[in-house]
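K.L.:
have a look; sequence and predicted model below, questions after that.
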Amino acid sequence: MADLSEKKVLMVVAPENFRDEELKEPMAIFTRSGAEVTIASKGVNRVTGMFGAEVKVDKDLAEVSAGDYDAVIFVGGSGADVYFNDSRALALATNAFKEGKIVGAICIAPSILANAGLLKGKKATAFSSQKKNLVKKGANYTGAAVERDGRIITGRGPEAAEEFGNEVASALE
């Protein structure tokens, strides 16, 4: 197991309809490995998953800075589209990458990275509904369960949540 005791991970979650296991499985991997995990969302104190999970929000998206974290992860689920064109989310992704951080997204959330211009020329995966957008934005879409291209890690969907979490943890070591 990775030793992430000095690492800080920011997980950005939609206010509602995030995919429960895409938050819970990677978060469990990070916390078991000793990382400090912060949950951020937009304008709410609690987020609600597609299957009813309720999670306390630590910080509003407006209050977070990429420089405070070693990794910035965008959680998927149908609600993640709230961030596709959100200026704060796009700036957070861009700044995290520019500052040398690990940047990850799973399910439909890789479209946030694509819309921020981070996937151009990169191998990436996402839920199949996002293939067209990723390709349009210059990504080399593979459809694999998980892809890592440098500091960018993408996951296809809930079935890949554990593998995605492990890949992010490995990148943080």
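P.N.:
Sure, I can see it. Residues are numbered from 1 along each chain as shown.

K.L.:
could you use CA atoms for every contact and neighbour count after this?
P.N.:
Will do.

K.L.:
for the chain, what spans make up the helices?
P.N.:
Along the chain, counting by DSSP state H, helices occupy 20-32, 87-98, 110-115, 131-136, 161-172.

K.L.:
among those, which is the most enclosed?
P.N.:
Using mean count of other CA atoms under 10 Å, the stretch among these with the largest mean neighbour count is helix 110-115, at a mean of 27.

K.L.:
now what about that one, what contacts it?
P.N.:
For helix 110-115, the surrounding residues in contact (CA atoms under 8 Å, 6 or more residues apart in numbering) are 74, 83-85, 89-90, 93-94, 104-105, 119-120, 124-126, 130, 133-134, 137-139, 154-155.

K.L.:
for comparison:
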Amino acid sequence: MTARVLVPIAESCEELETVTIVDLLRRAGIDVTIAALEPGPVTMSRGVVILPDAELEDVIDHEYDMLVLPGGMPGAEHLNNDARIIALIQKMAAANRYTAAICAAPMALASAGVLQGKQATSFPAFHDKLTAGGAALSADAVACDGKVITSRGPGTAMDFALQLIESLLGKEQRDAVEAPLQRP
């Protein structure tokens, strides 16, 4: 059975993070759905326009193994302020499924209450939101604590995406995706 991942996006999310996550997960054979909060194409933080696979409303009730939130501002704030996203994070956590976020987006995990007692990281400007949500800050580029995975920002997006693959499919599949990328 193929792993299924939902990647919600909003206006002004970080495109480098979004595309890196989606690209590497799909290279691993994972079924990824990019879902926009609102209908239509989404203009990302640097002006790149992404055509989502679906609107969030149409896919929110589907079953997923992992929810991944890209960062970027104010995109991550839009995700954090959307009651559907907060409820989905809580539903995924209650079902013992993966919740993951990068850059500014871990603030939504904090808002949903899933960082309580967890090691987590984010873009440094958002550390206070993580600690307010009960997280213990990690110095790692990618922090994994149970079914919660967080990362710092655009520069860590590839490491983050590879960790998502490893968490879902194992180290062998991660290595199979990573080898042809020719990382140093």
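P.N.:
Perfect, I can see it now. Computed from a prediction, not measured in an experiment: that's the story for all the values here.

K.L.:
give me the TM-score for this pair.
P.N.:
The TM-score (TM-score structural alignment, normalised by the length of the first structure) is 0.92; 168 aligned residues with a CA RMSD of 1.4 Å.

K.L.:
sorry, back to before: I'd like the helices of the first structure as TSV, with distance to residue 143 of the first structure appended.
P.N.:
Converted to TSV, the helices of the first structure look like this (distance: least, CA to CA, whole Å):
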stretch	distance to residue 143 of the first structure
helix 20-32	17
helix 87-98	22
helix 110-115	12
helix 131-136	8
helix 161-172	14
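
K.L.:
mind checking which of the ones you listed is nearest residue 79 of the first structure?
P.N.:
helix 20-32 (11.3 Å; CA to CA).

K.L.:
can I assume residue 162 of the second structure is in contact with residue 176?
P.N.:
No. In this structure, residue 162 of the second structure is not within contact of residue 176 by CA atoms under 8 Å, at 10.3 Å.

K.L.:
the helices of the first structure: which one's closest to residue 68 of the first structure?
P.N.:
Of the helices of the first structure, the one closest to residue 68 of the first structure (CA to CA) turns out to be helix 87-98, at 9.4 Å.

K.L.:
which helices and strands sit right next to the closest one?
P.N.:
Contact analysis of helix 87-98 of the first structure by 3 or more CA pairs under 8 Å, 6 or more residues apart in numbering; DSSP states H and E lists strand 71-74, strand 102-106, helix 110-115 as its packing neighbours.

K.L.:
what range does stretch 92-106 of the first structure cover in the second structure?
P.N.:
Mapped onto the second structure using TM-score structural alignment, stretch 92-106 of the first structure covers residues 88-102.

K.L.:
same thing with stretch 28-36 of the first structure?
P.N.:
Under TM-score structural alignment, the match for stretch 28-36 of the first structure is residues 23-31.

K.L.:
quick one: buried residues of stretch 116-127 of the second structure?
P.N.:
116, 118-123, 126-127 (16 or more other CA atoms under 10 Å).
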